[in-house]
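Peer 1: Just to be clear, the model below is a prediction. Sequence and coordinates:
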Amino acid sequence: MARNSSDTKERLLDSFETLLDEHGAAGATLDAVAAKAGVSKGGLLYHFGSKAELVKGSLERLGRLVVEDVEEMKAAGDRLHSYYLETSAEVGTPLDRSLIAAGRLAQENEEAKTALRKTREAWFDVLNEHLGDPHLAMTVQLIGDGMYFNQNFGLSQDDALAHVKNVLARLGL
């Protein structure tokens, strides 16, 4: 029975992103990606003809995940800003893994920097539209950044989100 080509591409991207997280761009070689995904190097090259194409595929995946996240934010209605903050501290999700991979790539790749900038702009735009105040939208985004940073480096406090929600409630949010 033939394997689904789309599943193989996703598995290759998963492996690439995992290797980026664990070993950086230098450790995410084509050979390492193929081995981690359990495919031949030829199989990898069939889907992604070069490391540059893997990078492009990973950044395109990030873009798709951000579009989905923005739609979920909008679906939260009046809770949009709360949704953003609650999900800012999530780790291990596909979006989190793609963000980490893009962050590792951004150390030496302009396309990755651009993708991360577009990600932040998409989140800011939806927060700003919801809150109607660019300064407040930026403040909420920066709080989310801090929560994400703390969670990813094991510095998170269990009650951090409760503190943030308390302050936002005082502001009428």
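Peer 2: Okay, I see it.

Peer 1: CA only for contacts and neighbour counts going forward, please
Peer 2: Fine.

Peer 1: Okay, and residue 69 sits in which element?
Peer 2: helix 51-75 (DSSP states H and E).

Peer 1: which secondary structure elements does that helix contact?
Peer 2: helix 5-27, helix 80-88, helix 94-106, helix 110-131 (3 or more Cα pairs under 8 Å, 6 or more residues apart in numbering; DSSP states H and E).

Peer 1: Which of those helices sits closest to residue 70?
Peer 2: helix 110-131 (6.7 Å; Cα to Cα).

Peer 1: just to revisit the earlier point, what's in contact with the helix holding residue 69?
Peer 2: Around helix 51-75, the neighbours that count as contacts under Cα atoms under 8 Å, 6 or more residues apart in numbering are 13, 16-17, 29-30, 48, 80-81, 83-84, 94-95, 98-99, 101-102, 105, 112, 115, 119, 122-123, 126.

Peer 1: Comparison target below:
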Amino acid sequence: MARNPSETKEKLLNAFDELLDEHGTAGATLDAVAARAGVSKGGLLYHFGSKAELIRGSLERLELLVAEDVEEMKAAGERLHYHYLETSAEVGTALDRSLIAAGCLALENDDAKAALRTTREAWFNTLNDHLGDADLAMTIQLIGDGMYFNQNFGLSQDDALAHVKRILKRLGL
């Protein structure tokens, strides 16, 4: 029975992202990725001929996930900035895992740094287009960053979003 190539690629990318999170770039070897994904090393090399191609695949997936996220933001209409904040603290999602992987890669990979920069710019531009105020858009983005950081390190407060929403309401947002 033939396997679905795109399903195998996703399994490999998921394994790579998980290993980056758990062990950094040194632990995300081709052998470890293949083993984690349950694919032979030859199967991995069929889809990704090198670690550089695996990195490129991971960053391309991040780009796609961010584009989907921006579309979801836009679909929220007048609540766009609230949607951004409400989803900033989500962990365990495909986008979250992809962001963590890119963050690990960015420690030693300029393409990953550029991908993260592009991600932030896409979110900022979407917020800025919606709010019409670059300072306010940056403030909302930084609040979202703080919420994401706190959630990923187990520092989150249950009522943090409620505090932020009360402040935004005072500002007429």
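Peer 2: Noted; the coordinates are in hand. Predicted, not measured: the structure shown is a model, and the values here were computed from it.

Peer 1: how about a markdown table for the helices and strands packed on helix 51-75 of the first structure, with distance to residue 34 of the first structure added?
Peer 2: Supplementary listing: these in a markdown table, determined by distance: least, Cα to Cα, whole Å:
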| stretch | distance to residue 34 of the first structure |
| --- | --- |
| helix 5-27 | 7 |
| helix 80-88 | 31 |
| helix 94-106 | 17 |
| helix 110-131 | 22 |
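
Peer 1: circling back: now the buried members of the contacts of helix 51-75 of the first structure.
Peer 2: 13, 16-17, 29-30, 48, 80-81, 83-84, 95, 98-99, 101-102, 105, 112, 115, 119, 122-123, 126 (16 or more other Cα atoms under 10 Å).

Peer 1: which residues touch the spatially most central residue of the first structure?
Peer 2: Centrality entry for the first structure: nearest residue to the mean C-alpha point is residue 99, 2.9 Å, by Cα atoms, centre = their mean. Counting by Cα under 8 Å, 6+ apart, residue 99 of the first structure touches 62, 116.

Peer 1: and with 10 Å instead?
Peer 2: 17, 21, 58-59, 62-63, 65-66, 93, 105, 112, 115-116, 119 (Cα atoms under 10 Å, 6 or more residues apart in numbering).

Peer 1: Distance to residue 152 of the first structure for the residues you listed - can I get that in JSON lines?
Peer 2: Below are the contacts of residue 99 of the first structure laid out as JSON lines (distance: Cα to Cα, whole Å):
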{"residue": "17", "distance to residue 152 of the first structure": "16"}
{"residue": "21", "distance to residue 152 of the first structure": "12"}
{"residue": "58", "distance to residue 152 of the first structure": "20"}
{"residue": "59", "distance to residue 152 of the first structure": "20"}
{"residue": "62", "distance to residue 152 of the first structure": "18"}
{"residue": "63", "distance to residue 152 of the first structure": "21"}
{"residue": "65", "distance to residue 152 of the first structure": "19"}
{"residue": "66", "distance to residue 152 of the first structure": "18"}
{"residue": "93", "distance to residue 152 of the first structure": "12"}
{"residue": "105", "distance to residue 152 of the first structure": "17"}
{"residue": "112", "distance to residue 152 of the first structure": "19"}
{"residue": "115", "distance to residue 152 of the first structure": "20"}
{"residue": "116", "distance to residue 152 of the first structure": "17"}
{"residue": "119", "distance to residue 152 of the first structure": "18"}
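
Peer 1: Between the residues you listed, which sits nearest residue 132 of the first structure?
Peer 2: Residue 132 of the first structure lies nearest to residue 119 out of the contacts of residue 99 of the first structure, by Cα to Cα, at 19.5 Å.
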